[in-house]
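Student: Okay, predicted coordinates and the sequence, questions at the end:
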Amino acid sequence: MTPPSHLLHTEEEEAVRAAVRALLTDHCDPATVLARTESDQACDRDLWKALTEGMGLAGLLVPEDRGGQGATHREAAVVLEELGRAVAPVPYLTSAVIATEALLGCGEAAADLLAALASGRTIGALAVPLATAPGDAYPLARYADGVLRGEVTGVADAGAADVLLVPSDGGLCAVDADRGGVTITPLTSLDRTRPLATVTFDAAPARPLALDAAAPVALGLRAGAGLLASEQLGLAEWCLAKTVRHTKERHQFNRPVGSFQALKHRLAQVWLDVVNLRAAARNAADALATGSDEPDLATALAQAYASPVAVRAAEEALQLHGGIGMTWEHPVHLALKRAKADSLALGTAGRHKEALAGLVALPAP
């Protein structure tokens, strides 16, 4: 069956994919990612610079007249697919999508900061727990006399951020991460390619960007959840391709293990899941880009489906690689950790199913 034409990739999107994949092939191989997770600096600054200053990808969601590339969520989704395939340790989702989308909802007060994020020379992070789903409550800092006080735990990529966007009782505020009054304490994270931290504000100087934080934060979380499905798609596709290749090359009883019927069935199920995830992720990206077909519904649908598929694909990849898949040197564990962490990020599948049921007026009995 031919998919709807609006869900197919355009020539421009495929060109973006080819350029990003070539860059990641040269600068983000599994050995490099593994070495990065064992270092004190989780974020690969050189790779980030190549993606942003070199290719202009940090500003895809930002209009040209505001310092960006004037592209859409569709192009950003393609970038995230490739970053997901490589489990790339860069803050693209948190800075170029979530923080940028939140700033787009702040109007002219955030114009200079938005241009800085679009250039890639400044990294932003929205100071809410990564587990927060669109529509969920999140902690608010206390704002008074130009300073913030409070604490937020589970903030993704806070350690790499130059500026933090902080929801407060006085609206959405911008805080320089290296200013006095800001303490960032790293947490032990399952996925070390997207580290978490607790951020404490103790009379931290802040600049208000919007009188009400709810609307810009909602935009950021929705875009993040919708495009996270594309990252999970890229990860699942890599797991499937890597596993198929291994089962063709690995022999037992003088036959490729991939010829055994039980393994064929398992891989066929993963393939079917990935195909369906591709449709859901593309639909979410297109809905966010065009504003049509109910972006909230498309996002909830994609996230309700994406997390279980990505986790299943990574688990099958680890198991079907046999003993070598259990070793630290093999990259499949990086994919499994990212898949597990993503399944909790921006709302669990169960949380999105609840949202989906409400949107279509079919709540659970």
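Tutor: Happy to help now that I have it. All values reported here derive from a predicted model rather than from experimental measurement.

Student: CA atoms for contacts and neighbours, from now on please.
Tutor: OK.

Student: Pull the contacting residues for residue 23.
Tutor: Going by Cα atoms under 8 Å, 6 or more residues apart in numbering, residue 23 touches no other residue.

Student: Surely it is within a strand?
Tutor: No: according to DSSP: H, G, I helix; E, B strand; the rest coil, residue 23 belongs to no strand; its state is helix.

Student: any idea how far it lies from residue 51?
Tutor: Using Cα to Cα, to the nearest Å, we find residue 23 at a distance of 8 Å from residue 51.

Student: ok, residue 263 to residue 128 distance?
Tutor: Residue 263 is 42 Å from residue 128, by Cα to Cα.

Student: And the two? Which one has more around it.
Tutor: residue 128 (25 against 16; other Cα atoms under 10 Å).

Student: What spatial separation is found between that one and residue 333?
Tutor: In terms of Cα to Cα, residue 128 sits 27 Å off from residue 333.

Student: ok, structure two:
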Amino acid sequence: MVAVFSEDHVSLRASMKGLFAQHSSESEVRRLMATDEGYDPVLWRQLAAGQELQGLVVPEEFGGSGYTWVELGVVLEEMGRALFCGPYFSTVVLAATCLVESADESAQKEYLPRVASGEAIGSVAFVEASGRWDEAGVTMEAKKVAAGYELTGQKFYVLDGHVADFFVVAARTSGEISLFIVDRESAGVSAHLEETLDQTRKLATVTFHDAPARLLGAENSGWSILGRVLKLAGIALAAEQVGGAQASLDMAVDYAKTRIQFGQPIGAFQAIKHMLADVMLEVESARSAMQVGLAAASGHEGLDLDEISPLVQAYCSDVFELASHQNIQVHGGMGFTWEMAPHLYFKRAKSMALFLGNSDSHREQVAKALGV
């Protein structure tokens, strides 16, 4: 296993665990998931001002802290453990990373300080009606006009698209993919909040009709940027999934210790013991895989992000699904009732297993990267 965590990371984890225990309790998660916005704007600003979380991996010259993906992974794992409701993944992992990777200094100066300060929420509008998370799925055409570019079409499964202040949009120019920034307040832009399985994480359909767009980076360089961002985002998502899997395991163990059946805790029965031991093994293995992924994302020598990211995504996704499912099994018939917490993690696991592509597509990427 690649060693990536230091004593400073242990301290960071403890701080984040306490922060989200206070601000992302089950009752708060349930309150926020019932709202259209899906997050607390006051807390969002506090996270930027007090904890500087939005600027964690934003370069210092653009108002951020300039940390690595290892530190970001620690934060995301604790967010996943607490089912944090907020536009952090969409803004920091997706939109801000596109800006950083674009090397477009003008756009970076305009948008990254606003992200780091908590002033702006961003998202990436990428997936179209085909539901594909790859280069071939992008068919939207950018129209060249006197003032620059205009976009027309729809993008689906846009994370936090209903509250985003700006979008990084993938569209075709001369047959190749380019990236564009579109401000939410621009003419011809509308977002519709969709009903989804996981109410703790909001998805929207965003419609563009002759919407003015600003080119991000060089024309026709979009996939070289977005392809890398999606690999990095896969590692980030894996960190969240490990946190959710650990929370599911902890919940199942606690219940097995206190639920009395036939005069003893159900955790004393061999079937339950074996089930939880198997889940613990998978969660620890997923954590090891995640650490390798974070090292690759941070530029650790000898680690190929293109090979490692889809492998980590596939495995951590499967483990979160397993852990959340077995948590419900341990709780029995009441495990999926609305009043109990296990179903919240199960729904997050199921929805995130499809976000950025499913496990089969990730394994196919691994095979291609290995030349199989």
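Tutor: Looks like it arrived, so ask away. Predicted model, so just to flag it, every value in this text is computed and none were measured.

Student: now for the lengthiest strand in structure 2, which elements pack on it?
Tutor: Ranked by number of residues, the top strand in structure 2 under DSSP state E is strand 203-216. Helices and strands touching strand 203-216 of structure 2, by 3 or more Cα pairs under 8 Å, 6 or more residues apart in numbering; DSSP states H and E, are strand 148-159, strand 176-183, strand 189-193.

Student: ok, residues contacting the second one?
Tutor: By Cα under 8 Å, 6+ apart, the list of residues contacting strand 176-183 of structure 2 from outside reads 135, 138, 165-172, 211-223.

Student: Whatever residue of structure 1 lines up with residue 55 of structure 2 - how many residues pack around it?
Tutor: Correspondence of residue 55 of structure 2 to structure 1, assessed by TM-score structural alignment: residue 59. Neighbour count of residue 59 of structure 1, defined by other Cα under 10 Å: 30.

Student: ok, residue 59 of structure 1 - contacts?
Tutor: Per Cα under 8 Å, 6+ apart, neighbours of residue 59 of structure 1: 52, 67, 68, 69, 70, 96, 117, 118, 119, 120.

Student: rerun at 6 Å
Tutor: Going by Cα atoms under 6 Å, 6 or more residues apart in numbering, residue 59 of structure 1 touches 68, 69, 118.

Student: now, among those residues, which is nearest to residue 29 of structure 1?
Tutor: residue 118 (25.8 Å; Cα to Cα).

Student: which residue ranges form the helices in structure 1?
Tutor: Along structure 1, counting by DSSP state H, helices occupy 11-27, 30-37, 45-49, 73-86, 100-104, 111-119, 214-249, 261-290, 295-320, 332-342, 349-359.

Student: and the ones you listed, which is most packed in?
Tutor: The highest mean neighbour count among the helices of structure 1, using mean count of other Cα atoms under 10 Å, belongs to helix 100-104: a mean of 27.

Student: Structure 2: matching residues for that one?
Tutor: The aligned range for helix 100-104 of structure 1 is 96-100, by TM-score structural alignment.

Student: same thing with stretch 113-127 of structure 1?
Tutor: Aligned using TM-score structural alignment, stretch 113-127 of structure 1 spans residues 111-125 in structure 2.

Student: which residues are contacting that stretch?
Tutor: Identification of contacts with stretch 111-125 of structure 2 by Cα under 6 Å, 6+ apart yields 45, 48, 54-55, 62-64, 90-91, 95, 155, 158, 164-169.

Student: Quickly note the distance from the alignment partner in structure 2 of residue 198 of structure 1 to residue 34 of structure 2.
Tutor: Using TM-score structural alignment to pair residues, one finds that residue 198 of structure 1 aligns to residue 205 in structure 2. Distance, residue 205 of structure 2 to residue 34 of structure 2, using Cα to Cα: 19 Å.

Student: any idea what residue 297 of structure 1 aligns with in structure 2?
Tutor: Mapped onto structure 2 by TM-score structural alignment, residue 297 of structure 1 lines up with residue 307.

Student: Name all residues that make contact with its match.
Tutor: Shown in contact with residue 307 of structure 2 (Cα under 6 Å, 6+ apart): 366, 369.

Student: make it 10 Å
Tutor: Residue 307 of structure 2 sits next to 231, 293, 296, 362, 363, 365, 366, 367, 368, 369, 370 when contact means Cα atoms under 10 Å, 6 or more residues apart in numbering.

Student: and what of residue 275 of structure 1?
Tutor: Applying Cα under 10 Å, 6+ apart, the residues contacting residue 275 of structure 1 are 233, 237, 269.

Student: What residue in structure 2 is paired with it?
Tutor: Per TM-score structural alignment, residue 275 of structure 1 is aligned with residue 284.

Student: ditto for residue 319 of structure 1
Tutor: Aligning on TM-score structural alignment places residue 319 of structure 1 opposite residue 329 in structure 2.

Student: separation between that match and residue 114 of structure 2?
Tutor: Using Cα to Cα, residue 329 of structure 2 is found at 45 Å from residue 114 of structure 2.

Student: still on that earlier bit, give me the spatial nearest neighbour of the match of residue 319 of structure 1, chain neighbours excluded.
Tutor: Once flanking residues are discounted, residue 329 of structure 2 sits nearest to residue 335: 6.9 Å by Cα to Cα, 6 or more residues apart in numbering.

Student: give me the number of residues near that neighbour?
Tutor: Per other Cα under 10 Å, the neighbour tally for residue 335 of structure 2 reads 19.

Student: Then residue 25 of structure 2?
Tutor: Residue 25 of structure 2 has 14 neighbours, counted by other Cα under 10 Å.

Student: Please apply the same query to residue 262 of structure 2.
Tutor: When neighbours are defined as other Cα under 10 Å, residue 262 of structure 2 has 6 of them.

Student: Can you find the partner of residue 22 of structure 1 in structure 2?
Tutor: Using TM-score structural alignment, residue 22 of structure 1 sits opposite residue 18 in structure 2.
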